[in-house]
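*Asks:* need the 3D shape of this:
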Amino acid sequence: MTGGANNAMESRRTTVRDMRRSNRSVILTSIYRSGPLSRFELVRETSLSAASVSNLVGELLEEGVVEEAGSVESDGGRPRVLLRVAPGFASVAGAEVGETRVRVELFDLAMQVLATVEYPIESPTPEPSLVVDRVLQGLAEVTAQAGVAPAQVLGLGVAVAGIVEGPADAVVHAQTLGWDAVPLGAMLQAGTTVPVQVDNGANTLGQAEMWFGAGRGAEHAVIALVGSGVGSALVANGVSYRGARSSAGEWGHTTIAYGGRQCRCGSSGCLEAYAGAEGVLDRFRQANRGKAAPGADEESAFSALLDLTGSSKVAAQVIDETIGYLGAGFANLVNLFNPERIVLGGWAGIAIGERYLPQLREATARHALRQPFAQVSIELCELGQDAVALGAATLPVLRLLREGGARRPDTLAAR
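*Replies:* All right, here's what the predicted structure looks like:
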């Protein structure tokens, strides 16, 4: 056989493998995102033939990626068997590198928590090596708590602040942390055999809410994260929008007041300097003649500040202004992106939204154009403060779905 014929045959084999992987991915993603589903429903949802669905589902069942989950009655025929991704097929880990702590959680594939640990971070600008040590320590601890071997962990997703070029072999640019081109992905991967992926915390929050929370069903959405800092995840046509080099969504560093307050990023007038918890608490301290809100840490101080609004005119004014700044920031998102939904999350965002969501909607309406505002709903996130770590853990799940259920990318190619 000539070299040309060999090349043509190998090309056809590659094409068949790629198509098979793609079809498995479509089926597995449908089951994971919309399941449990029957084979009949999979044919309708994926537009694959009944024979293809039957064959590929058979493979996934045999490999243990998918399992039967009961049955439903059909019209005049036998009950239809429902299928779901097997929760025990593997575990996934998610880590959130926050302003004051590192949180690491282990999940099964149904995203049920198996184990959780937290470690404090004392410095607002921690050394990358300290963060790496905390994350890897947490991974070892949660797997030990759950009795899960490292080989059973599909991957570790890590959520951090700043611009992340990744998610594999990720390089992190985080001015607020004092990090400049930190090879965080490589540093983490050097310390574990578990595959590591890194992403921005707002993006992982966004993925969690879009998959499991308040963003479900939306094709055009913004997930806003308000913690010590401020960020966002953008979703267009059902797909995360990252920009040219993954820095899209840095909403907190859009200018809201020309020549305004100094921001942690080094610029002035950023939304984060007015609406992030650190900026809010600083604004209160300055307006309160140098007296800070009581609390052992930023979260407790922010909660105390909200409680003070009933008895302190200064606290009430600062929070009222904060709602106004957030409303103006939301209006910018409405006018720029025309989303159908904005979801407010992050620990400070949840604290504000639980008390003042109607006022925030009103503040947004005052600054937004009428037509796009009429088309958007502003909702509070559904997954709570732990959604960032949960979203980080979906990074290895997403890779599993894309690879059609293969634990490692080359598994299917070898078959």
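*Asks:* C-alpha only now, for contacts and for neighbours.
*Replies:* Will do.
*Asks:* remind me, longest helix of this structure?
*Replies:* Across the chain, the longest stretch assigned as helix under DSSP state H is helix 3-34.
*Asks:* what residues are up against the most centrally placed residue in the chain?
*Replies:* Note on the chain: the residue nearest the mean C-alpha position is Thr204, at 1.5 Å, using C-alpha atoms, centre = their mean. Thr204 makes contact with Ala159, Ala387, Val388, Ala389, Leu390, Gly391, Ala392, Thr394 under the criterion C-alpha atoms under 8 Å, 6 or more residues apart in numbering.
*Asks:* where's it, which helix or strand?
*Replies:* helix 201-212 (DSSP states H and E).
*Asks:* show me what the next helix or strand after that helix is packed up against.
*Replies:* Counting by DSSP H and E, the next helix or strand C-terminal to helix 201-212 is strand 221-226. Applying 3 or more C-alpha pairs under 8 Å, 6 or more residues apart in numbering; DSSP states H and E, we find strand 221-226 packed against helix 201-212, strand 230-236, strand 341-345, helix 347-367.
*Asks:* buried ones in the strand or helix carrying Leu400?
*Replies:* Under the criterion of DSSP H and E, Leu400 resides in helix 387-402. Neighbour-count burial for helix 387-402, counted by 16 or more other C-alpha atoms under 10 Å, picks out 387-397, 399-402.
*Asks:* same thing with stretch 68-88?
*Replies:* Residues Ala69, Arg80, Val81, Leu82, Leu83, Arg84, Val85, Ala86, Pro87 are the ones in stretch 68-88 that count as buried (16+ other C-alpha under 10 Å).
*Asks:* again with stretch 303-315
*Replies:* Ser303, Leu305, Leu306, Leu308, Thr309, Val314, Ala315.
*Asks:* now for these: which two are most distant?
*Replies:* Ser303 and Val314 (15.1 Å; C-alpha to C-alpha).
*Asks:* for the stretch 251-400 of the chain, what spans make up the strands?
*Replies:* Along the stretch 251-400 of the chain, counting by DSSP state E, counting those that start in this stretch, strands occupy 341-345, 377-380.
*Asks:* mean neighbour count, those strands: which tops it?
*Replies:* Each of the strands of the stretch 251-400 of the chain was assessed for mean neighbour count using mean count of other C-alpha atoms under 10 Å. The highest is strand 341-345, with a mean of 26.
*Asks:* next, the structure of the following sequence, for comparison with the previous one:
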Amino acid sequence: MHRRLTVRDLRAGNRARVLRALYFDQPRSRQELAGATGLSQASVSNVVAELIADGVVVEAGQVDSDGGRPRVLLRVDPAHAAVVGVDVGETHVLVEVFDLTLQRLAEATFPMEPDVHSVDDVARRVLEGLDRCLAASGVGDVLGVGIGVPGQVERGRVYAQTVGWHGVALEQLLRTGTDLPLFLDNGANTLGQAEVWFGAGRGTGDAVVALIGSGVGASVITGGVLYRGSSGGAGEWGHTTVALDGRPCRCGAHGCLEAYIGASAVVDRYRAVKSDVPAEQEAALAALVADGSRAARDVLAETARYAGLGIANLINLFNPSQVILGGWAGLLLGARILDDVRAQASRHALHRPFEQASITLCELGPESVALGAATLPVAEFLAAGGVRHRTPSPVV
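*Replies:* This is a model prediction of the structure:
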């Protein structure tokens, strides 16, 4: 049986509708919010009064109306609370503090060796970055800490085969140093949410946001909702097979897409044909992109060929309106080879779905995994109409 909605449920739903409409398009007047939400002006006025009383919404000046009194504009108060976003990447841990409207207040970066990920070291860096950034920003009230990680998250445990994590209790380790609400998700998913909220995918109902860093992943948005699969493991695009019995992948299989377009794989190919390549991975990839030699062009052409094949597979599987390429390596490579990637995708994708899909670069830059992670506590806050329900829970 369906539970009958109460007046309290309806009021909470109205708060969520108004707050979400204001958050993504502000400042707005009460009249504009009524039009955007479909609620009566009386309902909007009641909700806005509650949100102002709770300190979530503030007035933001006035705008002239046609023949009537000036309309008061409203906005979400950036200072109502802060949020934290963390990117547990394969070459660094990045911690950033944002205000409620996701303007950056402070950040701290901790370099890490690729493929060397002690979960204890990661937890220590996250907690150190959290302490450092909260002190630097001077914020007191924090909604929560969003954390983008490599691999799949189940009940606070992380399964990231490529870095040797199988059910590591990252959330439990972080609990030793903070009692703030924690939100863990795959880094490709947090990147995807950032781009759909604020970047190239804004307003898109069906898109795939593809992340290329040291590893490779994807966030699949269908009908405006992130597709997670049965246990949250969907989107492992990097471990789709593109060459039977092909190159060895870090996951232990052979022929994975990651073994051809992941930054580690591309840099290894470059080092095989070029001497004096920088030791640091990001510097090495930047050198490849800037290198005009025939050897470098061959490496980039092969990378474009496999990236285009992988994107064609995404187009054939999901029929998205957009494929958005991001991640620090994806943005570096995309600046040089995006046209070639599109051409290769057109060779392998079905004609009609390819015609309907744009292939573009992310707009939010290489640090958008952390920004996307910060949207996790904000999303819960908006869905609850600005009411906080979450308290730290024991990790099983």
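*Asks:* let me have the strands of the stretch 251-400 of the first structure in a markdown table, extended by distance to Val117 of the first structure.
*Replies:* Shown next, in a markdown table, are the strands of the stretch 251-400 of the first structure (distance: least, C-alpha to C-alpha, whole Å):
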| stretch | distance to Val117 of the first structure |
| --- | --- |
| strand 341-345 | 22 |
| strand 377-380 | 26 |
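*Asks:* which stretch among the ones you listed comes nearest Pro126 of the first structure?
*Replies:* Within the strands of the stretch 251-400 of the first structure, the stretch nearest Pro126 of the first structure is strand 341-345; the backing value is 24.0 Å (C-alpha to C-alpha).
*Asks:* which part of the second structure matches the closest one?
*Replies:* Mapping strand 341-345 of the first structure onto the second structure (TM-score structural alignment) gives residues 322-326.
*Asks:* give me the contact list for that stretch.
*Replies:* With C-alpha under 8 Å, 6+ apart, stretch 322-326 of the second structure has contacts from 200-201, 204, 206-212, 311, 315, 331, 334, 357-362, 365-366.
*Asks:* mind running it again at 6 Å?
*Replies:* With contacts defined as C-alpha atoms under 6 Å, 6 or more residues apart in numbering, stretch 322-326 of the second structure is touched by Ala207, Val208, Val209, Ala210, Leu211, Ala357, Ser358, Ile359, Thr360, Leu361, Cys362.
*Asks:* tell me which two of those sit farthest apart.
*Replies:* Across the contacts of stretch 322-326 of the second structure (C-alpha to C-alpha), the longest gap, 17.3 Å, separates Leu211 and Ala357.
*Asks:* which one's more surrounded, those two?
*Replies:* Remark: of Leu211 of the second structure and Ala357, Leu211 carries more neighbours, 30 against 16, as counted by other C-alpha atoms under 10 Å.
*Asks:* counterpart of that one over in the first structure?
*Replies:* So, by TM-score structural alignment, Leu211 of the second structure is matched to Leu225.
*Asks:* residue contacts, that match?
*Replies:* Here Leu225 of the first structure is in contact with Ala202, Gly231, Ser232, Gly345, Gly346 (criterion: C-alpha under 6 Å, 6+ apart).
*Asks:* any idea how far the third one is from Val72 of the first structure?
*Replies:* The one in question is Ser232 of the first structure. The gap separating Ser232 of the first structure from Val72 of the first structure is 40 Å, by C-alpha to C-alpha, to the nearest Å.
*Asks:* before we move on, what about the second one?
*Replies:* For Gly231 of the first structure, the distance to Val72 of the first structure under the criterion C-alpha to C-alpha works out to 43 Å.
*Asks:* follow-up on the earlier one: would you mind getting the average deviation of the helix or strand following the longest helix of the first structure from the second structure?
*Replies:* Sequence order places strand 37-38 as the next helix or strand after helix 3-34 of the first structure, per DSSP H and E. Per the superposition on the second structure, strand 37-38 of the first structure and its aligned residues are separated by 1.6 Å on average (mean C-alpha distance after the TM-score superposition for the first structure).
*Asks:* check the offset of strand 37-38 of the first structure from the chain's centre.
*Replies:* What separates the centre of strand 37-38 of the first structure from the centre of its chain is 27 Å, taken as C-alpha atoms, centre = their mean, to the nearest Å.
*Asks:* measure Ser34 of the first structure to Arg216 of the first structure for me?
*Replies:* Using C-alpha to C-alpha, we find Ser34 of the first structure at a distance of 11 Å from Arg216 of the first structure.
*Asks:* no no, Gln385 of the first structure
*Replies:* Taken as C-alpha to C-alpha, the span from Gln385 of the first structure to Arg216 of the first structure is 18 Å.
*Asks:* which one's more surrounded, the two?
*Replies:* More crowded of Gln385 of the first structure and Arg216, by other C-alpha under 10 Å: Gln385, with 18 against 15.
*Asks:* what stretch of the first structure does stretch 375-384 of the second structure fall on?
*Replies:* Residues 394-403 of the first structure are where stretch 375-384 of the second structure lands, counting by TM-score structural alignment.
*Asks:* only the buried residues of stretch 234-249 of the second structure, if you could.
*Replies:* Buried residues in stretch 234-249 of the second structure, counted by 16+ other C-alpha under 10 Å: Ala234, Gly235, Glu236, Trp237, Gly238, His239, Thr240, Thr241, Val242, Arg247, Cys249.
*Asks:* how about the fourth one, what's its partner in the first structure?
*Replies:* In the first structure, Trp237 of the second structure lines up with Trp251, judged by TM-score structural alignment.
*Asks:* residue contacts, the closest residue to that match other than its chain neighbours?
*Replies:* Using C-alpha to C-alpha, 6 or more residues apart in numbering and skipping the chain neighbours, the partner closest in space to Trp251 of the first structure is Gly231 (5.3 Å). By C-alpha under 6 Å, 6+ apart, the contact set of Gly231 of the first structure is Ala202, Leu225, Glu250, Trp251, Gly252.
*Asks:* cool, Gly385 of the second structure as well?
*Replies:* Arg15, Ala16.
*Asks:* right, and Ala383 of the second structure touches Ala16 too?
*Replies:* Yes: assessed by C-alpha atoms under 6 Å, Ala383 of the second structure is found in contact with Ala16 at 5.4 Å.
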